[in-house]
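Chemist: My questions concern the predicted model and sequence given below.
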Amino acid sequence: MTADQALATRTIGDAGPRVAFVHGLFGQGRNWTTVARRLADPADGSGHRVTLVDLPNHGHSPWTDRVDYVDMAEQLAELLAGFGEPVTLVGHSMGGKVSMQLALRHPELLRALVVVDISPSVYPETGGRTDDPDEEASPFAAFITAMRAIDLTGLATREDADAALRAAVPSDMVRAFLLQSLVRDGTTGWRWRLNLPLLARDLGELRGFPEPPPGAVFEGPVLWISGADSTYVLDEDRPRMEELFPRVRLVRVKNAGHWVHSEAPEVFTEAVRRFLAQVEG
């Protein structure tokens, strides 16, 4: 990987076992800053070097000409290989799928794996996963449409952007999350740190999970964290997860949905901290 293709990262903590966090769709490494600071604290998280990764087409990482899970896993593997030590990899949603692909293709790079509210399954691009009429339909296509519809040339303030997104993104938390990727372009304009045209075109690719190499299994410890109110992890997902990751342990977090680490940050961080203590002990 050349320098202009390298993934952008930020590391918190100067010593201790290495942990890397990978965000989901529309995210960036900075989304994990609060969790990272706690895990890096020797008095609280037992001291870790925590690397926060921006995936391609997000944050400060390069834009590409396609969205592909195997491509992203290979880029991430090259980054982790440069650490020269086993890593505990934590991935949410899209980042969880990237992390699972890496674990199945380069298990030697990992000490352990944490998969957050996603499974090695195919998800609907629109609609829901259950027959429950109250289940929220997949909102990501609508999010992209709403973000692309904002006239950045005429945008005055971030508050105006927030107002423009409100109809398509009613959750204050999710709007704030999306708007972290809206930044000033110079002194007068605005730009998205998201490659929205590409994500719109290839959104269908993100719903899938590429077939792993024949016979691939990750034998290391795996913590599978799900929001109890989320439909991204269903009972029907467990057989495939257990087939590919035989040492997996599922933890469901009460009163949390898909963004479990934002909706229940204390519970999430403590679950990860305890898991790290087990696998590093």
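Modeler: That came in fine, so what should we check first? Residues are numbered from 1 along each chain as shown.

Chemist: hey, let's count contacts and neighbours off CA atoms from now on
Modeler: OK.

Chemist: Any idea how many residues pack against residue 52?
Modeler: Residue 52 has 24 neighbours, counted by other CA atoms under 10 Å.

Chemist: Is it in a helix, a strand, or coil?
Modeler: strand (DSSP: H, G, I helix; E, B strand; the rest coil).

Chemist: Tell me the spacing between it and residue 75.
Modeler: Residue 52 sits 14 Å away from residue 75, going by CA to CA, to the nearest Å.

Chemist: ok, now residue 167?
Modeler: Residue 167 is 36 Å from residue 75, by CA to CA.

Chemist: try this one side by side with the last:
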Amino acid sequence: MSSVDLKALGHKYNGNIGMVRNSLMKEWDKTVPNPTMRAFLLTNLGEKDGEIFWKANLNAIKSCWNQITGFPTDLNGRVFNQPVLFVAASDGKYLGQSDLPAVRKYFPQSKIVQIANTGHWVHFDAPNTVTNLITSFMLDKSFDPTSFTDVTEIK
């Protein structure tokens, strides 16, 4: 997103945000192959007085990326000793085997599950499964993730 020259695109299309979106939908075809995902990302475009801009503060996200994506190491032995559900993607890379010891240490009552055929945005790839999984976890004291056909519990 940060590599897009929105000023040039805005000028090219006379500040017409719809035309800029259409142009990026085509331009990002290979980078973001899923058209629904492209459309979602492009909802972050804004327009004011003919100037096209990203609504998200990309510079802040970039400068704080390690804090955003990292696991806090300064918890000083604190433990959250209540049920917690971690939902991972089968094709994702953000909750891996190397993260499990820390998850178990800080959240000893955690359930860690993986949803089949999903990428990083599990809620986007499998919205019904995610909704049903979380609802079941919140409402059912004897929550059993193995009752879902496309969910695997990670022990």
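Modeler: The structure has been received and is ready for your questions. Every value quoted in this text rests on a predicted model; they were computed, and no experiment measured them.

Chemist: that older thread, between residue 167 and residue 75 of structure 1, which one's more packed in?
Modeler: Per other CA under 10 Å, whichever of residue 167 of structure 1 and residue 75 has more neighbours is residue 75, with 19 against 10.

Chemist: what do we get in structure 2 for that one?
Modeler: Under the alignment (TM-score structural alignment), residue 75 of structure 1 maps onto nothing in structure 2.

Chemist: Please give the element, helix or strand, for residue 75 of structure 1.
Modeler: helix 69-81 (DSSP states H and E).

Chemist: Show me what the next helix or strand after that helix packs onto, helices and strands only.
Modeler: Scanning forward in sequence from helix 69-81 of structure 1 by DSSP H and E, the next helix or strand is strand 87-92. Packing partners of strand 87-92 of structure 1 (3 or more CA pairs under 8 Å, 6 or more residues apart in numbering; DSSP states H and E): strand 18-22, helix 94-105, strand 110-116.

Chemist: okay, strand 87-92 of structure 1 sits on what stretch of structure 2?
Modeler: When structure 2 is aligned by TM-score structural alignment, strand 87-92 of structure 1 has no counterpart there.

Chemist: on that earlier part again, okay if I get the helices and strands packed on strand 87-92 of structure 1 as JSON lines plus distance to residue 263 of structure 1 and mean neighbour count?
Modeler: Below are those laid out as JSON lines (distance: least, CA to CA, whole Å; neighbours: other CA atoms under 10 Å):
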{"stretch": "strand 18-22", "distance to residue 263 of structure 1": "17", "mean neighbour count": "25"}
{"stretch": "helix 94-105", "distance to residue 263 of structure 1": "18", "mean neighbour count": "26"}
{"stretch": "strand 110-116", "distance to residue 263 of structure 1": "13", "mean neighbour count": "25"}
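
Chemist: Can you check which of the ones you listed gets nearest to residue 188 of structure 1?
Modeler: Proximity to residue 188 of structure 1 (CA to CA) singles out strand 18-22 among those, at 31.3 Å.

Chemist: Output the residue interval of structure 2 matched by that closest one.
Modeler: Using TM-score structural alignment, strand 18-22 of structure 1 pairs with nothing in structure 2.

Chemist: What's the first helix or strand after that strand?
Modeler: Tracing the chain past strand 18-22 of structure 1, the next element assigned as helix or strand by DSSP H and E is helix 33-40.

Chemist: Can you mark which positions in that following helix are buried?
Modeler: 33, 35, 36, 37, 38, 39, 40 (16 or more other CA atoms under 10 Å).

Chemist: Going by distance to residue 255 of structure 1, which of these wins?
Modeler: Using CA to CA, the buried residues of helix 33-40 of structure 1 come closest to residue 255 of structure 1 at residue 35, 18.9 Å.

Chemist: Residue 270 is in contact with the closest one, correct?
Modeler: No. Applying CA atoms under 8 Å, one finds residue 35 of structure 1 not in contact with residue 270, separated by 9.4 Å.

Chemist: Helices along structure 2, start to end?
Modeler: Secondary structure of structure 2 (DSSP state H): helices located at 6-12, 17-27, 35-41, 58-63, 65-69, 100-106, 122-125, 127-139.

Chemist: what's the burial count for residue 22 of structure 2?
Modeler: For residue 22 of structure 2, the count of nearby residues is 12 (other CA under 10 Å).

Chemist: Let's have the buried residues of helix 33-40 of structure 1 in a markdown table, adding distance to residue 185 of structure 1.
Modeler: Shown next, in a markdown table, are the buried residues of helix 33-40 of structure 1 (distance: CA to CA, whole Å):
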| residue | distance to residue 185 of structure 1 |
| --- | --- |
| 33 | 24 |
| 35 | 29 |
| 36 | 28 |
| 37 | 29 |
| 38 | 32 |
| 39 | 33 |
| 40 | 32 |
